[in-house]
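Asks: this one's sequence-less:
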């Protein structure tokens, strides 16, 4: 059977490709308006609403391959750092992850996943778009484990080609001097990969503080016990590291302040060893106020590549001059968009769950949507007004969904008031953007 070529499908495909490969600036409004006007002409030929819905569903579909391609392009531009954490259990490796990411101990514990027999991997903020990738050794120091097998697995991991910057972090407790196996691993890793910088992180300083010490001193700590142990560890690993740093990352309930003692020293030392882009990313991540904005902007820039086609299709459907007839189709379209954005943020939703998210974040816009549908009764002007409103609303809904899913990804409870504020601001801005859509 000969496959029929749908010109409207090609128009939307070209628009989507344009969004994926170009910025949204410049003449994008003209391109949007042109596509919208052509598509609307065909849709408003008194097609049954069911046929309109089926046509739109055929026009727009994002395959797994397309999602993977877009994410790969974004990943290629990310200043990602791969940190290989080598140390015994309880040496403070997970604490380093907490210090550099700011996430809770529970989230860190749940985020590590088996990578090989003796390694686990944790990507922050997500596997799809990571800024930091931590690989943690498992079983090191266990007498029942073969150290050579662990070394071979680490070397095999380093053999994999990557665009990411790499750094080796040797973690040693300040009161642990049984480090022969750790030194053996460090020797072979450095021998095989001398260009990968190595940081020696000496941890758990409070365990050698004098008995009457109740809190940290000003950094760096000037205790004789700390200085003596630190010097001995440096001598043990002489020639196997590029920089060394003293840190003591504890839990809040331990009572030491600050909780991440020496975090600034760790940050600055990492910056000395990493390329400029990755070092800057580390600094931004450690600025907790800026970190959320940096990561949020990264995800939203990617999400907008999906939101725009949905906004244009919403405008096209809203132009059908039948009051309320297109509301179910528009809702289904917007639910599909939210489901896709959830997937981008690592949240897999059923259609009913995505619909619940739409209801939760749309708020008072529902009444406005019904009012706008009634405007269609006004001859000549109604459909055009409804179309631009639908495009702006769908855009704002997508922006609000990004905030909602971003909060979930960060382990926070979504703030309805903040989400509503974002949606209101995005709607106003989108109204200006979509003014070019007219009959």
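Replies: Great, that's in hand. Note that the coordinates shown come from a computational prediction; the quantities given were computed from them, not determined experimentally. Numbering: from 1, shown residues only.

Asks: C-alpha only now, for contacts and for neighbours.
Replies: Fine.

Asks: can you tell me the closest non-neighbouring residue to residue 288?
Replies: Nearest non-adjacent residue to residue 288, counting by C-alpha to C-alpha, 6 or more residues apart in numbering: residue 102, 7.4 Å away.

Asks: below is structure B, check it against A:
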């Protein structure tokens, strides 16, 4: 791959202001990434906590989530995150439970677009007929689609004055395990809601109980049950979303991950997804994948506030060593021809994702040194690439082992 990047760098079209023009313009890359961005279909009645789930998964604030949804149909909307370079898409069917709502249009528009379905049920609301009907219709067409069911607003059924979240947290997916008296009513409600899914076509849904509140509500922690939500997603999500979710969750748990580090992580995920998308098209990847990678390096340089040129491109790629360059260049050509066999496309796309992900991680090491005006350590750059490659492969392997 790196020999291809070198060739593209030499043919780079530089603008008068010194900024490069990507071989694939940003709108083309965005379209490619949108085509590969995993889609989470949110189903649930108004007030069941769908927006809170999006906030928890993206770590975006309520205002960003509230203003970020754009109409998709008359009664559905889509939230791209991040808006300008999406790596995840959330589809929200809003009308469930509302008078006169007909889900047929939303079902027709969305049923072929989701990679994961998350259904939210306010635990105190026993009338879930519209939701169950919609999920049965989805599973008739896609019995293989994973469904995660979230019981929300748990505190509404806590018994006793001043009752707080149970500590340690209770895994309410085991509805028959004994619980303290303060949560017995909650357990009965969870048991009732889970029984509604009896006979659902396909694999049984994954259940998790959560309560995402505001600090002023007085419950701690404010994102109660988040670990169960994360675990459910990592267990149920398809590989493309699994890789992104792993990175998102690690980013949320890490200290000092705000600001530029978080933006960098999202950029790398975005371009890795774009590389996997365009790389899955037979013979096109030879041309398009280097264009996506070069555009990624340009954007990373802008985020790190360092100048970027052909010289930097050659310097960065040269640090990987001749053996790595030859091997990756050969792998890229081989992948383009093996993609003529449709059964190999998912493997090839995963490799494209891994290489772009690793290149982004290595570039960050290079650019941080450039920004601090320190000498760039070639061994550290190469090590970052190899570590990134192993991380991406390990994530995919972990997902394969979990199935």
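Replies: That came through, no problem. As the structure is a prediction and not an experimental result, all values here were calculated from the model.

Asks: sorry, back to before: how about the residue nearest to residue 288 of the first structure, what's its partner in the second structure?
Replies: In the second structure, the residue matched to residue 102 of the first structure (TM-score structural alignment) is residue 59.

Asks: that match: neighbour count?
Replies: 16 (other C-alpha atoms under 10 Å).

Asks: over in the second structure, tell me which residue corresponds to residue 189 of the first structure.
Replies: Aligned partner of residue 189 of the first structure by TM-score structural alignment: residue 138.

Asks: before we move on, back to that, from residue 287 of the first structure, how far out is the residue nearest to residue 288 of the first structure?
Replies: Residue 102 of the first structure sits 10 Å away from residue 287 of the first structure, going by C-alpha to C-alpha, to the nearest Å.

Asks: would you mind confirming that the match of residue 189 of the first structure is in contact with residue 109?
Replies: No. The criterion here is C-alpha atoms under 8 Å, and residue 138 of the second structure misses it with residue 109 at 11.6 Å.

Asks: so which of the two has more stuff around it?
Replies: Using other C-alpha under 10 Å, the more surrounded residue of residue 138 of the second structure and residue 109 is residue 138, with 20 against 12.

Asks: now that one: which helix or strand?
Replies: Element membership of residue 138 of the second structure [criterion: DSSP states H and E] is helix 129-141.

Asks: do the same with residue 77 of the second structure
Replies: Per DSSP H and E: strand 76-81 holds residue 77 of the second structure.

Asks: buried residues in the helix holding residue 138 of the second structure, which are they?
Replies: For helix 129-141 of the second structure, burial by neighbour count (16 or more other C-alpha atoms under 10 Å) applies to 130-132, 134-139.

Asks: now it, how far from the centre of its chain.
Replies: For helix 129-141 of the second structure, the separation from the chain centroid amounts to 24 Å (computed by C-alpha atoms, centre = their mean, to the nearest Å).

Asks: same deal with stretch 202-222 of the first structure?
Replies: Centroid separation for stretch 202-222 of the first structure versus its chain: 36 Å, with C-alpha atoms, centre = their mean.

Asks: first vs last residue of that stretch, how far apart are they?
Replies: Distance between the two ends of stretch 202-222 of the first structure: 15 Å, counting by C-alpha to C-alpha.

Asks: in it, which residues are buried?
Replies: The neighbour-count check on stretch 202-222 of the first structure (16+ other C-alpha under 10 Å) flags 202-206, 209, 216, 221 as buried.

Asks: hmm, back to that, now the helix holding residue 138 of the second structure on the first structure. Mean distance?
Replies: When the first structure is overlaid, helix 129-141 of the second structure sits 1.7 Å from its aligned residues on average, using mean C-alpha distance after the TM-score superposition for the first structure.

Asks: how about the helices in the stretch 51-200 of the second structure?
Replies: Using DSSP state H, counting those that start in this stretch, the helices of the stretch 51-200 of the second structure run over residues 62-68, 104-110, 129-141, 184-195.
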